[in-house]
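>>> dropping a prediction and its sequence here:
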Amino acid sequence: MAGNPQGHQEGAAGAARPVGVLALQGDFREHVSVLRGLGAEVVTVRRPEEAAAISGLVIPGGESSVMDKLSRAFGVAEALKRRIAEGMPVYGTCAGLIMLADRIVDGIRGQESLGGLDVAVRRNAFGGQTESFEAELSVPVLGDPPMHAIFIRAPVVAELGPGATALATLDDGTVVAVEQGNLLGTSFHPEMTADYRFHQYFLQKVAGFDNGTARSSRP
């Protein structure tokens, strides 16, 4: 279970901080729905002041290069980098995984990321939309049963640095879920299934962050 999914980090005014979903582009509405269904207070995040007022963040799937450009244009990228450095829990799915990666193997010219995860990722690793597929994944940290995963123009972890831990792989060993401190990333889309254990796992991290037991992504 997700522990305390609501989150109760107190801000300067004494109000509990909600969980945020980056809402610049992509399927952010689906994540908002899942998190609210799990009992969390959720706000959408587009601006620096909104990034400062949350206790955790989900970065959705979408187009990573567009998300990167918009995050910088809206001025929210630097604010999110600061929050990541503070140990705030962040969960990135698909494009969100790319946004969290320290290194992008095949990014477009000028593409940047927020960073935090000691991994290199490869965009669209399986091909285009027509190469989308589904698979059953063993995720030991989440227990049984296996997770049904949906991959849509998905990235993969091409290089796993010493600071990061693989949480799930395909049958050929390709890493498709990773963890580092309070940061999580998956190549696939749990919000598109009825299995929300990754969201619950993320909310457990949020509860720990609220209680003052943040796990930084950096050694």
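Okay, I see it.
>>> use CA for all of it now, contacts and neighbours both
Will do.
>>> tell me where the longest helix sits in this protein.
In the chain, assigned by DSSP state H, the helix with the most residues is helix 197-210.
>>> centre of the chain to that one, how far?
On the basis of C-alpha atoms, centre = their mean, to the nearest Å, helix 197-210 sits 11 Å off its chain's mean C-alpha point.
>>> take a look at this one as well, against the first:
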Amino acid sequence: MAQKVGVLAIQGGYQKHSDMLKSLGVEIKLVKFANDFDSIDRLVIPGGESTTLLNLLNKHQIFDKLHSFCSNNPVFGTCAGSIVLSKGESYLSLIDLEVERNAYGCQLDSFVTDLSFNNKNIVGVFIRAPKFVVVGNQVDILSKYENSPVLLRQANILVSSFHPELTQDTAIHEYFLSM
């Protein structure tokens, strides 16, 4: 059976993730309502603004449904999506990870750099990116930038502090689809 990937589409850069996944031949569902989770097999939580995203999740009453779905299915959070999945009082707390928001600087400090992932060179686009500051023992570090982890996996949860959807390289999305 073909998998259907949901892309959380209430705020942030969901269109680029959707386009990249479509380029891989994947059926996409833009997730905007609680019942949208019923028709997907996995989910991408895109970057954007984490406080705004959390407020909208609560306003639209889908925070609990999101938590339930992410507890049992493959999920990929980029930038703000990684913050939402991390440990914290108002976060989903589904990966043993503590983050520092905007730790790589403000919008003007955004940068592009080479990274290594699965013995391959990839490009990392960092835009107001969070830093992964405390990583639990059960979390696998898949890529680093200047000795700091920037791509992590714990069981069914994949997070990146950067934006792979803003490049032409599909390696990380392909990895997510194989989880």
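In hand now; what should we look at? Because the structure is predicted, anything quoted here is derived from the model rather than measured.
>>> give me the TM-score for this pair.
After superposition, the two chains reach a TM-score (TM-score structural alignment, normalised by the length of the second structure) of 0.96; 179 aligned residues with a C-alpha RMSD of 1.3 Å.
>>> now do the helices in the first structure.
Applying DSSP H to the first structure gives helices spanning 28-37, 48-51, 64-73, 77-85, 95-100, 197-210.
>>> pick the most deeply packed of those helices.
helix 95-100 (a mean of 31; mean count of other C-alpha atoms under 10 Å).
>>> quick check: that one aligns to which part of the second structure?
Aligned by TM-score structural alignment, helix 95-100 of the first structure falls on residues 80-85 of the second structure.
>>> quick one: the matching stretch to chain centroid distance?
Here stretch 80-85 of the second structure is found 6 Å from its chain centre; the criterion is C-alpha atoms, centre = their mean.
>>> ok, average deviation of that stretch from the first structure?
By mean C-alpha distance after the TM-score superposition for the first structure, the fitted stretch 80-85 of the second structure averages 0.7 Å away from its aligned residues in the first structure.
>>> list the contacts of that stretch.
Applying C-alpha atoms under 8 Å, 6 or more residues apart in numbering, the contact partners of stretch 80-85 of the second structure are 45-50, 54, 76-77, 91-95, 99, 101, 129-130, 159-161.
>>> what comes up buried for stretch 50-66 of the first structure?
By neighbour count on 16 or more other C-alpha atoms under 10 Å, the buried set for stretch 50-66 of the first structure is 50-65.
>>> distance check, whichever residue in the first structure pairs up with residue 32 of the second structure against residue 132 of the first structure.
Residue 32 of the second structure maps onto residue 46 in the first structure when the alignment is built from TM-score structural alignment. Distance, residue 46 of the first structure to residue 132 of the first structure, using C-alpha to C-alpha, to the nearest Å: 29 Å.
>>> more neighbours: which of those two?
Neighbours per residue (other C-alpha atoms under 10 Å) separate residue 46 of the first structure from residue 132, with residue 46 holding more: 20 against 14.
>>> with that, I have no additional questions.
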